[in-house]
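**Student:** got a sequence here, can you build the structure:
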Amino acid sequence: MAKVKYYYDAETLSYRKIKRKKRTTFKYATVFLLAAALFGFLSFAIASNYIESPKERQLARELQNMQLQYELLNKRMDDAIAALENVEERDNAIYRLYFEANPIPEEQRRAGFGGINRYKKFEGFDNSQLISESNKRLDILEKAIVVQSKSLDEIAKLAADKEKFLEAIPAIQPVNNVDLTRMASGYGYRTDPFTKIRKFHFGMDFTAPRGTPIYATGNGIVKRADNSSTGYGKHIRIDHGFGYMSLYAHLYKYNVKVNQRVKRGDLIGFVGSTGRSEAPHLHYEVFKDGERINPINFYYGNLSPQEFDILLKKASLENQSLD
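**Tutor:** All right, here's what the predicted structure looks like:
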């Protein structure tokens, strides 16, 4: 029950009731309600900064999870980059060096992307820098992997070419040591057996009985098997590719035909004494890019170091050739 309020009337010397007008009551009520509403709004605004709603808590957890995932992604990229750098180092220092290929420059392996900003779509959000940097690192890593993949493709091709090269070059002695009578003459100045004049001998002479097997010294294609070249008599020429060719002269007979593909160690003919020859022997020559070179450098395929040393000493003697 509301309290009744009085006031002292000096004229009547008595107390009278205070009568509140309705307008005043409404005014006070309105002020009270406005003050209460303002207080409630301020309280809510302040509280909202400190108290999270369920939706906000969910979004906060999702943001934390995203940050964790990006941190894990960056860690995995660190591991991938370290592994890739190891492959790149071996690629430049071992593989490409072995196959005589130029190393790939670091700036080419780690080149960025010019032109427009590829990461503009990530701007304006929380953790934009983290997202942009992660995507940038991933793009550079992907490009480096593509560069390395192409390099390994090139190395694989070089390796295949190297294998073909090693199989092709003349790398064995054309006559087995067990079949040799002696190594008669080497590459260099020798005495001509017919004119007795000192002249340059462009091959090596292997003395052996007539009919002794002669073997291809490397993989290749038979380009000639005839007796139409002056002085060589019946002879064979094998094109090994890579600029190399071998010649086998003064044969008794052939065991191959023109355009036949042969492999190192295949039987191609037999020792004879046809053409300009003093006695049965094999005259053997090696050509590189059309120039005749010393065959002594190409016997590492089937001679031991001791056998090669003996052959080298005999080949260096300036004696009389057999053709």
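**Student:** contacts, neighbours, all on C-alpha from now
**Tutor:** Fine.
**Student:** where do the helices sit along this structure?
**Tutor:** 22-48, 54-90, 96-98, 106-109, 128-168, 305-315 (DSSP state H).
**Student:** to Pro213, which of these lies closest?
**Tutor:** Of all these, helix 305-315 sits nearest to Pro213, with 19.4 Å by CA to CA.
**Student:** which neighbouring elements make contact with the closest one?
**Tutor:** strand 182-185 (3 or more CA pairs under 8 Å, 6 or more residues apart in numbering; DSSP states H and E).
**Student:** out of the helices of the chain, nearest to Phe202?
**Tutor:** Ranking those by proximity to Phe202 (CA to CA) places helix 305-315 first, at 12.0 Å.
**Student:** just how off-centre is the closest one within its chain?
**Tutor:** Centroid displacement of helix 305-315 relative to its chain, using CA atoms, centre = their mean, to the nearest Å, is 40 Å.
**Student:** what sits up against that helix?
**Tutor:** 183-187, 204, 296, 299-300 (CA atoms under 8 Å, 6 or more residues apart in numbering).
**Student:** to check against the first, give me the structure of this:
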Amino acid sequence: MAKVKYYYDPRTLSYRKIERTWNDRIRSTGAFLLSAIVLAGILFFVSDNLFDSPKERRLKRELAAMELELNLMENRLEDLNSVVTELEDRDNNIWRVVFEAEPIPNEVRHSGFGGANRYEHLEGLTYTDLLKQNAMTLDELTKRVVVQSRSFDEVIALAKNREELLSAIPAIQPVSNTDLKRIASGFGYRIHPIYKVRKLHAGLDFSAEIGTPIYATGDGTVTVARTRNGSGYGRYVQINHGFGYETLYGHMSRVSVRRGQKVKRGDVIGYVGNSGRSTAPHLHYEVIRNGSKINPINFFYNDLTPEEYDRLIEISSQSNQSFD
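**Tutor:** All right, here's what the predicted structure looks like:
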């Protein structure tokens, strides 16, 4: 039941009942509703801009935690990059050098990934730049680790074959040369004995009497055993030692091995002669590495002291006339 309101009438000195018309009631109700709407709007604006909802607070906490994790991941990726870089450096400059393997080029280790839009799916996210950078670093590290893993497989295989490699390298002199006087001409440009012009002499000439034994300088398989005289090397033997090494022994008087025969370091493979394009009895000896002829003097370390080796280098470097 609605309250009845009165007012005091000073003229009649009595209280009179307040009579409210429908217009009064409508105006009063309208004012109340308008005030309520205005107050609700103010409260909504204030709460929306000054106070977070429970869901918003939870999402902000999750975003802050995600940013922290991404930054921690970036730091861990930098640490991993340092570790992988150290492994690559040791691989190229220590392990592969020890086993005489070619270093892996940087363009192979750091080759890029195809596709300009590889990280397009990360565009428009809250931390796009950080996500893209971490993804790119992770992809690069993954590629480098794969390359390094394959390199380790190769180095392990080389280590298992270390004994075989050491036996295969041509590491002794092909004729007995205890007094170091038999090297008549070294590797390099020398006067040709027939044409009398400077010409590359791609081996060493050992002067010796006809019939002096010639020894295989490393383990291997005979690939050429020419027993008939002819121009050039005359009677000669060529041995494939594996691991990219080959040796050649020219101007023999007699060949004592056959093609396909396995030989060991120190086995007699023939005898010094004067066959082919030769001007005096001697052995012409070559070392071939991956198809290129290199100076054999660099390999005579198994049967010489350091002093003898230095003396041999001095003798071989003298400019003179070759025998072939």
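**Student:** give me the TM-score for these two chains.
**Tutor:** In this superposition the chains share a TM-score of 0.62, using TM-score structural alignment, normalised by the length of the first structure; 294 aligned residues with a CA RMSD of 5.3 Å.
**Student:** re earlier: nearest to Lys143 of the first structure, of the contacts of helix 305-315 of the first structure?
**Tutor:** Closest approach to Lys143 of the first structure among the contacts of helix 305-315 of the first structure (CA to CA): Tyr300, at 43.5 Å.
**Student:** can you count the residues close to that closest one?
**Tutor:** Neighbour count for Tyr300 of the first structure, taken as other CA atoms under 10 Å: 15.
**Student:** could you list every residue that touches the residue nearest to it when sequence neighbours are not counted?
**Tutor:** Once flanking residues are discounted, Tyr300 of the first structure sits nearest to Ala171: 6.0 Å by CA to CA, 6 or more residues apart in numbering. Shown in contact with Ala171 of the first structure (CA under 8 Å, 6+ apart): 217-218, 298-302.
**Student:** mind putting these into TSV with distance to Ala160 of the first structure?
**Tutor:** Converted to TSV, the contacts of Ala171 of the first structure look like this (distance: CA to CA, whole Å):
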residue	distance to Ala160 of the first structure
Thr217	20
Gly218	16
Phe298	21
Tyr299	23
Tyr300	21
Gly301	19
Asn302	23
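**Student:** among the residues you listed, name the buried ones.
**Tutor:** Buried members of the contacts of Ala171 of the first structure, scored by 16 or more other CA atoms under 10 Å, are 217-218, 299.
**Student:** tell me which of those fall in strands.
**Tutor:** Among these, DSSP state E puts none in strands.
**Student:** of those, closest to His281 of the first structure?
**Tutor:** Thr217 (16.7 Å).
**Student:** return the residue of the second structure aligned against the closest one.
**Tutor:** Aligned by TM-score structural alignment, Thr217 of the first structure pairs with Thr217 of the second structure.
**Student:** Val175 is in contact with that match, correct?
**Tutor:** No. Contact criterion CA atoms under 8 Å: Thr217 of the second structure and Val175 do not qualify, at 9.2 Å.
**Student:** how about residues contacting the lengthiest strand in the second structure?
**Tutor:** Identified as the longest strand of the second structure according to DSSP E is strand 245-255. Strand 245-255 of the second structure has contacts (CA under 8 Å, 6+ apart) with 168-170, 210-211, 217, 225-227, 233-241, 269-278, 281-290.
**Student:** trace Tyr300 of the first structure over to the second structure, please.
**Tutor:** Using TM-score structural alignment, Tyr300 of the first structure sits opposite Tyr301 in the second structure.
**Student:** next up, the contacts around that match.
**Tutor:** Residues near Tyr301 of the second structure by CA under 8 Å, 6+ apart: 171-172, 309.
**Student:** ok, those in the first structure: which stay?
**Tutor:** On the basis of both residues aligned by TM-score structural alignment, their matches' CA atoms under 8 Å, what survives of those in the first structure is 171-172, 309.
**Student:** which one among those residues gets closest to Val257 of the second structure?
**Tutor:** Distances from Val257 of the second structure to these, taken by CA to CA, are shortest for Ile172, at 18.9 Å.
**Student:** so that closest one touches Asp303, yeah?
**Tutor:** Yes. With contact defined as CA under 8 Å, Ile172 of the second structure reaches Asp303; the gap is 5.9 Å.
**Student:** which residues touch Gln318 of the second structure?
**Tutor:** By CA under 8 Å, 6+ apart, the contact list for Gln318 of the second structure reads 185-186.
**Student:** all strands for the stretch 201-323 of the first structure, in order.
**Tutor:** Assigned by DSSP state E, counting those that start in this stretch, the stretch 201-323 of the first structure shows strands spanning 204-207, 213-215, 220-226, 235-241, 244-249, 251-254, 261-262, 267-271, 281-288, 291-293.
**Student:** for the ones you listed, which one sits closest to Lys27 of the first structure?
**Tutor:** Comparing these under CA to CA, the one sitting nearest is strand 235-241, at 112.2 Å.
**Student:** can you give me the angle that closest one makes with strand 244-249?
**Tutor:** Per axes from the mean of the first three to the mean of the last three CA atoms, to 10 degrees, the angle that strand 235-241 of the first structure makes with strand 244-249 is 170 degrees.
**Student:** need the contact partners of strand 235-241 of the first structure.
**Tutor:** Strand 235-241 of the first structure has contacts (CA under 8 Å, 6+ apart) with 165, 168-170, 218-227, 245-251, 254.
**Student:** relative to Leu33 of the first structure, how far out is Arg292 of the first structure?
**Tutor:** In this view, Arg292 of the first structure and Leu33 of the first structure are 115 Å apart by CA to CA, to the nearest Å.
**Student:** and if you look at Asp139 of the first structure?
**Tutor:** For Asp139 of the first structure, the distance to Leu33 of the first structure equals 61 Å [CA to CA].
**Student:** same question for Lys257 of the first structure.
**Tutor:** For Lys257 of the first structure, the distance to Leu33 of the first structure equals 118 Å [CA to CA].
**Student:** neighbour count winner among those two?
**Tutor:** Ranked by neighbour count (other CA under 10 Å), Lys257 of the first structure and Leu33 place Lys257 first, with 15 against 12.
**Student:** need the contact list for that one.
**Tutor:** Going by CA under 8 Å, 6+ apart, Lys257 of the first structure touches 222, 224-225.
**Student:** Asp205 of the first structure now?
**Tutor:** Residues near Asp205 of the first structure by CA under 8 Å, 6+ apart: 183-186, 281-284, 321-322.
**Student:** now, among the residues you listed, which is nearest to Leu38 of the first structure?
**Tutor:** Of all the contacts of Asp205 of the first structure, Leu38 of the first structure sits closest to Tyr284, with 112.5 Å by CA to CA.
**Student:** make sure that closest one is actually in contact with Gly203.
**Tutor:** Yes. Assessed by CA under 8 Å, Tyr284 of the first structure is found in contact with Gly203 at 5.3 Å.
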